[in-house]
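Peer 1: missing the sequence, but the structure's below:
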């Protein structure tokens, strides 16, 4: 691969990183406005509230940057970047078409899972450095939630890797077939639910729920720093939906076998899953902390272990 090709691929990844989370944010504004009859998001800019996202950005830029007197200023300032940048790194290894990947790693799946778990450190750093007891409790809840849901997520992804016989994300897409959904459906559900919990998306948003813990680790953040945490949440949705598409839904592969339309099929699947994420936020009540832990350890972990055993049996039977 030549240097211009590397630069072009990285530029496309950065462009996608800057654009796709904003589109998901706009989709959430509009979907929630229709589902909950919210008039506000449908007004900014005139037709269908097209400028709502721009208005939010202007609002964040205008707000004052406040650092609490008791805060650790260095860690407090670094936390938003730590929460956001891992998702940019993950997009580098997401394949969007045959040969269309910025970096094809032989251990791409484990690389993605390892980097994805780093983003929660931003929440922990924010909670610890804020000098606020509610922020600290929110950071500790974030860490506990990560530990509970990382195991079923890794086990579900391992089931797919075992079925495909490779850890390469493009290799998994190439090995995928529609009949996978008949016996990998539990792994799909486990992976998606665990991913939502790691992103603190409803109904798993106890660490940042304003009615329970003010705003958790983000309580003391204002202006652009708070906007970066919001952007990290939407970037996480993009990454989770892209990974779910690549691992379980055939990635760029469409129903007509035309790989030239691969990026389009990937984006369609990604935004359908993003809509499901938003739908779950609108339609489900928040779980209690004990219910969240029970769901992870008593339901998802046994199911993921059973799915792993089933995959092993199917692979042996196929041989």
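Peer 2: Everything's here; your move. Since the structure is predicted, the reported quantities are computational estimates derived from the model, not experimental observations.

Peer 1: from here on, contacts and neighbour counts on C-alpha atoms
Peer 2: Noted.

Peer 1: Quick one: residues contacting residue 259.
Peer 2: Residue 259 makes contact with 97-98, 252-253, according to Cα atoms under 8 Å, 6 or more residues apart in numbering.

Peer 1: quick one: which of those residues has the most company?
Peer 2: residue 252 (28 neighbours; other Cα atoms under 10 Å).

Peer 1: Now do it against residue 235, distance only.
Peer 2: For residue 252, the distance to residue 235 (Cα to Cα, to the nearest Å) stands at 20 Å.

Peer 1: for residue 107, same thing?
Peer 2: Residue 107 sits 22 Å away from residue 235, going by Cα to Cα.

Peer 1: buried stuff in the helix or strand hosting residue 309?
Peer 2: Per DSSP states H and E, residue 309 falls inside helix 301-318. Buried residues in helix 301-318, defined by neighbour count with 16 or more other Cα atoms under 10 Å: 301, 303-308, 311.

Peer 1: Use this one as the comparison:
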């Protein structure tokens, strides 16, 4: 390209970018992001002098969000390692992967990518190969409805909380497929335990998440955050604290974390449902588990901790949101390294005899409070 062509191309590109961001800035007054890109009379996305089909717009947004989530989940593993090393006075990945362990997650990912992908001879190849993908897709899809700021999100649905709860529960399908398709007794037993546990704790998880929904009077995540401008729901007298505690306990069980990690108890089931997986398939399973954990941390920050609300200018909102989600993640990690595993019968007893009745009573009490006050907020 000649210098004259460059001289014409650079100003036109600058005008294109400037017009796009001017349109975005003019729409800052809206609370929730639009579910569709700006379009012209032809139905194409209007980006000034250039138009894009809506499919291309959505594909670009999905590509950016997906890669950001993968990068964030990758370094969440480093955060967990460092936190565990502090608690147990271990060196951790400080000297390995200098500087300060920042290269360790990349090294782990590369190691799993170059490992041999072994398929057991007796495995159901179709189910076995498809299970990691079925397990990963719902765990990544839940991030589509999470707004990180008033206008920073893929789709702020008016049923966002319902979408999150419904899609996140689909991971159990991929988990059971992995245990069944491996044709391994340890993997199958682990999958059966997981189905039993996740079904037992799904209802308490949903009921605890519905408490902020009732207080805000909306299933839209941005509306729930807006309803917490005067008071975060975690500080709502008694109801908020009990709902947040129930949410954390149900989250631990849904994520199969200590003390509810019976599906991968090393002394009983080796590596659980993923015992026969290696290489990239094992990496996809690990990515799905940490993505689900991070997603529930983001949801907890939205429902109980005010999301992006915090002191300072508006551009600090995403940082406040990320900090609150990391706080919940560290709380879950602290429980992992502080408690011991409990038995299967104890796990089921906690759910059916304690947590489920408590969340039902809590949900009824919240509805009574909202109905008495005649408003959907504190």
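Peer 2: Noted; the coordinates are in hand. The structure presented is a predicted model; accordingly, all values stated were derived computationally and were not measured.

Peer 1: now what about the TM-score between them?
Peer 2: The TM-score (TM-score structural alignment, normalised by the length of structure 1) is 0.94; 318 aligned residues with a Cα RMSD of 1.6 Å.

Peer 1: for the helix holding residue 309 of structure 1, packing partners?
Peer 2: Secondary-structure packing of helix 301-318 of structure 1 (3 or more Cα pairs under 8 Å, 6 or more residues apart in numbering; DSSP states H and E): helix 133-164, helix 180-198.

Peer 1: Relative to structure 2, which residues correspond to the longest one?
Peer 2: Residues 185-216 of structure 2 are where helix 133-164 of structure 1 aligns, with TM-score structural alignment as the criterion.

Peer 1: what does stretch 216-229 of structure 1 give?
Peer 2: The aligned range for stretch 216-229 of structure 1 is 272-285, by TM-score structural alignment.

Peer 1: Stretch 195-206 of structure 1 too?
Peer 2: With TM-score structural alignment applied, stretch 195-206 of structure 1 matches the range 251-262 in structure 2.

Peer 1: what's the span of the matching stretch from first residue to last?
Peer 2: 15 Å.

Peer 1: Can you list the neighbours in contact with that stretch?
Peer 2: Contacts of stretch 251-262 of structure 2 (Cα under 8 Å, 6+ apart): 190, 193-194, 197-198, 201-202, 205, 263, 289, 292-293, 296, 332, 335-337, 339-344, 347.

Peer 1: mean distance, stretch 6-17 of structure 1 to its aligned residues in structure 2?
Peer 2: In the superposition with structure 2, the average deviation recorded for stretch 6-17 of structure 1 is 2.9 Å (mean Cα distance after the TM-score superposition for structure 1).

Peer 1: which other residues reach that stretch?
Peer 2: Against stretch 6-17 of structure 1 from outside (Cα under 8 Å, 6+ apart): 88, 91-92, 101-102, 235.

Peer 1: Just the buried ones among the residues you listed, please.
Peer 2: Buried, going by 16+ other Cα under 10 Å: 88, 91-92, 101-102, 235, out of the contacts of stretch 6-17 of structure 1.

Peer 1: and these as a markdown table, adding secondary structure?
Peer 2: Shown next, in a markdown table, are these (DSSP: H, G, I helix; E, B strand; the rest coil):
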| residue | secondary structure |
| --- | --- |
| 88 | helix |
| 91 | helix |
| 92 | coil |
| 101 | coil |
| 102 | coil |
| 235 | helix |
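
Peer 1: Of those residues, which is the nearest to residue 173 of structure 1?
Peer 2: residue 101 (12.3 Å; Cα to Cα).

Peer 1: Give the full set of residues in contact with that closest one.
Peer 2: So residue 101 of structure 1 contacts 9, 92-95 (Cα under 8 Å, 6+ apart).

Peer 1: change it to 7 Å
Peer 2: 93-95 (Cα atoms under 7 Å, 6 or more residues apart in numbering).

Peer 1: which SSE is the residue lying closest to residue 266 of structure 1 once chain neighbours are set aside in?
Peer 2: Distances taken as Cα to Cα, 6 or more residues apart in numbering put residue 252 closest to residue 266 of structure 1, at 4.7 Å, once the chain neighbours are dropped. Secondary structure assignment for residue 252 of structure 1, by DSSP H and E: no helix or strand.

Peer 1: Which position in structure 2 pairs with residue 252 of structure 1?
Peer 2: By TM-score structural alignment, residue 252 of structure 1 lines up with residue 308.

Peer 1: I'd assumed residue 323 was in contact with that match.
Peer 2: No - counting by Cα atoms under 7 Å, residue 323 is not a contact partner of residue 308 of structure 2; they are 9.3 Å apart.

Peer 1: Can you tell me which of the helices and strands packed on helix 301-318 of structure 1 is nearest to residue 67 of structure 1?
Peer 2: Short answer: helix 133-164, nearest of those by Cα to Cα, at 13.4 Å.

Peer 1: Who are the packing partners of that closest one?
Peer 2: Contact here means 3 or more Cα pairs under 7 Å, 6 or more residues apart in numbering; DSSP states H and E; on that basis helix 133-164 of structure 1 packs against helix 120-129, helix 180-198, helix 301-318.

Peer 1: Just give me the mean distance for the last one relative to structure 2.
Peer 2: When you say that, I think you mean helix 301-318 of structure 1. Relative to structure 2, helix 301-318 of structure 1 is 1.2 Å off (mean Cα distance after the TM-score superposition for structure 1).

Peer 1: and that helix, which stretch of structure 2?
Peer 2: Helix 301-318 of structure 1 covers residues 356-373 of structure 2 once aligned (TM-score structural alignment).
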